[in-house]
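Asker: quick one, what's the 3D model for this:
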Amino acid sequence: MATKTNSGRFFEDYAVGDVLNHPVPRTVKMGERALYHMLYPARHALHSSDQFAQSCGLPFSPLDDLVAFHVVFGKTVPDVSLNAVANLGYAEGRWLRSVWPGDTLRSVSEVIGVKQNSNGKTGVVYVRTTGMNQHDENVLEYVRWVMVRKRDADAPAPDPVVPDLAKVVAPTDLVVPDGLDFTNYDFALAGEPHRWGDYEIGEQIDHVDGVTIEEAEHMMATRLWQNTAKVHFDINARPDGSRLIYGGHVISMARALSFNGLANAQMIVGLNAGAHANPCLSGDTVYAWSEVLDKAETAAPGVGALRLRLVATKGHTPSDLRDEDGRYRSEVLLDLDYWALIPV
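Answerer: Alright, predicted model coming up:
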């Protein structure tokens, strides 16, 4: 009997140089914003108010930067991570254009690395993904690497290829949206008075608030972003019978929590590194803190950039995130390194 269904790719199905054109394009509108703000306590003013965005030189309010990330990422799942054990990390991410209500997004990935694990049952696949709009303009690019199951443990291991990835996106490579101007920035409407010059390298900010992750909201999120990875849906896909919370759900939750202390870090423009350190499950309460890693000027009027380390934890965790063996402590969920734009 002919098989028309897709069981997803396994590790031995990838080869360096493969180009994956991901179905299905998706048009995003104001519904995505409303649902995003329902799922996460997102309050950054530039993504909440057309009037505020217009006072900052934009035609109206763009969709949240992580809406673009989730949609582009979700397109890749059937071809990259349907049979994944875990999403391991990110690098070289850049937001290249704002996404506006009515834009249609699609994704393309290139396999840039493969390496079988020592157990012979899984391997790591590295892909560079590009998200494009209806005008074939690139809106987002990033590298991620994923641990994927093998279909046949006896299949020969490919020659390992591990890409040499930049540790950080250079400030000169960050793209500031056309027209963005923070010289008339309204700090009162944004919610906090803190500007670029008020933050010091090495400073840590406890974002105070916590949110308990619920099964229902996670299922809504994975469906919204069309993320079909089995570990998020099927309790038979994990040995403990639990459904793994989508890592992007934790990213958005932590980013939203960071508003308390970083309300003026309005736009994400670079993703330097990231690790989903431990699984997040329904019932976990997520807290977050940030560390200022670097600061940079931009050519845009009144606009500076902060390099921030965003850490999400189950409960409050000390700043020492690793144990004596160098492994992440079990409370650590997310360790993300990104660039954000903020008024000077």
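
Asker: please make it C-alpha for all contacts and neighbour counts, starting now.
Answerer: Noted.

Asker: show me what the strand or helix carrying V114 is packed against.
Answerer: Following DSSP states H and E, the helix or strand that holds V114 is strand 104-116. Contacts defined by 3 or more C-alpha pairs under 8 Å, 6 or more residues apart in numbering; DSSP states H and E place strand 104-116 against strand 19-27, helix 65-80, strand 122-132.

Asker: most packed of the ones you listed?
Answerer: Neighbour counts (mean count of other C-alpha atoms under 10 Å) averaged over each of the helices and strands packed on strand 104-116 peak at strand 122-132, with a mean of 24.

Asker: which residues does that one contact?
Answerer: 11, 14, 72, 105-117, 138-150, 153, 162-163 (C-alpha atoms under 8 Å, 6 or more residues apart in numbering).

Asker: another sequence for comparison is provided below:
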Amino acid sequence: MQKTNSGHFFEDYKIGQVIAHAVPRTVGEGERALYHALYPARHALYSSDEFARDCGLPESPIDDLAAFHVVFGKTVPDVSLNAVANLGYAEGRWLQPVFAGDTLRSVSEVIGLKQNSNGKTGVVWVRTRGINQVGKAVLDYVRWVMVRKRDVDAPAPETVVPDLKQVLSVDDLVIPEGLDFSDYDFNLAGEPHRWGDYEIGETIDHVDGVTIEEAEHMIATRLWQNTAKVHFDLTFRPEGRLIYGGHVISMARALSFNGLANAQMIVGLNGGAHANPCFSGLTIKAWSEVLDKQPTSAPGVGAIRLRLVATKGGDPFELRGEDGKYNKDVLLDLDYWALMPV
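Answerer: The predicted structure follows:
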């Protein structure tokens, strides 16, 4: 009897298949400390219990992207262990904050399949939910992954491409219970810029850069229990261990503090693409574009839609070439909603 897990291949997936992922993970205060050691993360709501209480929360939550990485990491052995690449995200929603002491597990449903023309790989779409210890969903999102076939002669499944929202509306967003920015302390937050100070179409160069180190990436990927072979095994990708895309997302988000210090909570993920591979030694820089702004019903809270772009250099604000393809310096193109004091 086979005892080891070689992961799922493309022909193993079926539409409607539900996968309950191992292993549940209890997050603690150390999660925050290690996250802030790996990334220059300084958003006040995730740094101070007192600041969070002044904003109506019981204590400082675990960083929204740290919660995402924990939920994502659970899915890797079943969804992307044999992936060639993680292709994109959609319809991501943070449904409630994650606090130290919460235990998270992940469940995914296969919602789309499409074999590629080469017959060697296919694209798998899954909708994943992160669930806490009392059975409440804290996060859900869709991602699609290019996965190898075990047997190139295995018949192609019927093509099903899910119809996904291009953009979440503000009504789709879930604002944490009790969140109130009426008495928000801009001095402690680090910048004076509020929701009303940003204009749709405005672009922001976040100025700073961080060089990706191999050791930090390995620590981060293990922290999230991400077992994808391309991140660890040089025989799988001889040109270098591929940096986990979530590592790039967190680094770019942390860099965006300079100019967006008050974009406190990520509550929606409209879409995202890892445009080019990232390897250790590259220096990540970031810029943002304001795509939309919407009021919310929460006191003092506005929603701002942002495009976050991580690059490995080159001129900021240049996303695509004349051919419509991403410029070679672009690593990440992420479209998300955040909450900001008005």
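
Asker: thinking again about what came up before, put together a markdown table for the helices and strands packed on strand 104-116 of structure 1, with distance to R327 of structure 1 on each row.
Answerer: A markdown table is the format used below for these (distance: least, C-alpha to C-alpha, whole Å):
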| stretch | distance to R327 of structure 1 |
| --- | --- |
| strand 19-27 | 33 |
| helix 65-80 | 26 |
| strand 122-132 | 19 |
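
Asker: of these, which is nearest R243 of structure 1?
Answerer: Closest to R243 of structure 1 of these is helix 65-80 (C-alpha to C-alpha; 16.2 Å).

Asker: mean deviation, the closest one versus structure 2?
Answerer: Aligned to structure 2 and superposed, helix 65-80 of structure 1 gives a mean residue distance of 0.3 Å (mean C-alpha distance after the TM-score superposition for structure 1).

Asker: that helix to strand 122-132, inter-axis angle?
Answerer: 130 degrees (axes from the mean of the first three to the mean of the last three C-alpha atoms, to 10 degrees).

Asker: put the buried members of the contacts of strand 122-132 of structure 1 into a ChimeraX selection.
Answerer: A single ChimeraX command selects the buried members of these (16 or more other C-alpha atoms under 10 Å):
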select :11,14,72,105,106,107,108,109,110,111,112,113,114,115,116,138,139,140,141,142,143,144,145,146,147,148,149,150
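
Asker: what segments of structure 1 are strands?
Answerer: 19-27, 84-95, 104-116, 122-132, 138-149, 204-212, 267-276, 285-297, 303-314, 332-343 (DSSP state E).

Asker: now the ones you listed in CSV, with distance to A2 of structure 1?
Answerer: As requested, the strands of structure 1 are exported to CSV (distance: least, C-alpha to C-alpha, whole Å):
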stretch, distance to A2 of structure 1
strand 19-27, 22
strand 84-95, 25
strand 104-116, 28
strand 122-132, 28
strand 138-149, 24
strand 204-212, 45
strand 267-276, 39
strand 285-297, 46
strand 303-314, 46
strand 332-343, 42
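
Asker: so which of the ones you listed is nearest R238 of structure 1?
Answerer: Closest to R238 of structure 1 of those, according to C-alpha to C-alpha: strand 84-95, at 8.6 Å.

Asker: comparing that closest one with structure 2, how large is the average distance?
Answerer: Looks like 0.3 Å for strand 84-95 of structure 1 (mean C-alpha distance after the TM-score superposition for structure 1).

Asker: buried set for that strand?
Answerer: Quick answer for strand 84-95 of structure 1 (16+ other C-alpha under 10 Å): 84-95.

Asker: ok, stretch 322-335 of structure 1 next?
Answerer: By neighbour count on 16+ other C-alpha under 10 Å, the buried set for stretch 322-335 of structure 1 is 328-329, 331-335.

Asker: pull up the aligned stretch in structure 2 for it.
Answerer: The aligned range for stretch 322-335 of structure 1 in structure 2 is 320-333, by TM-score structural alignment.
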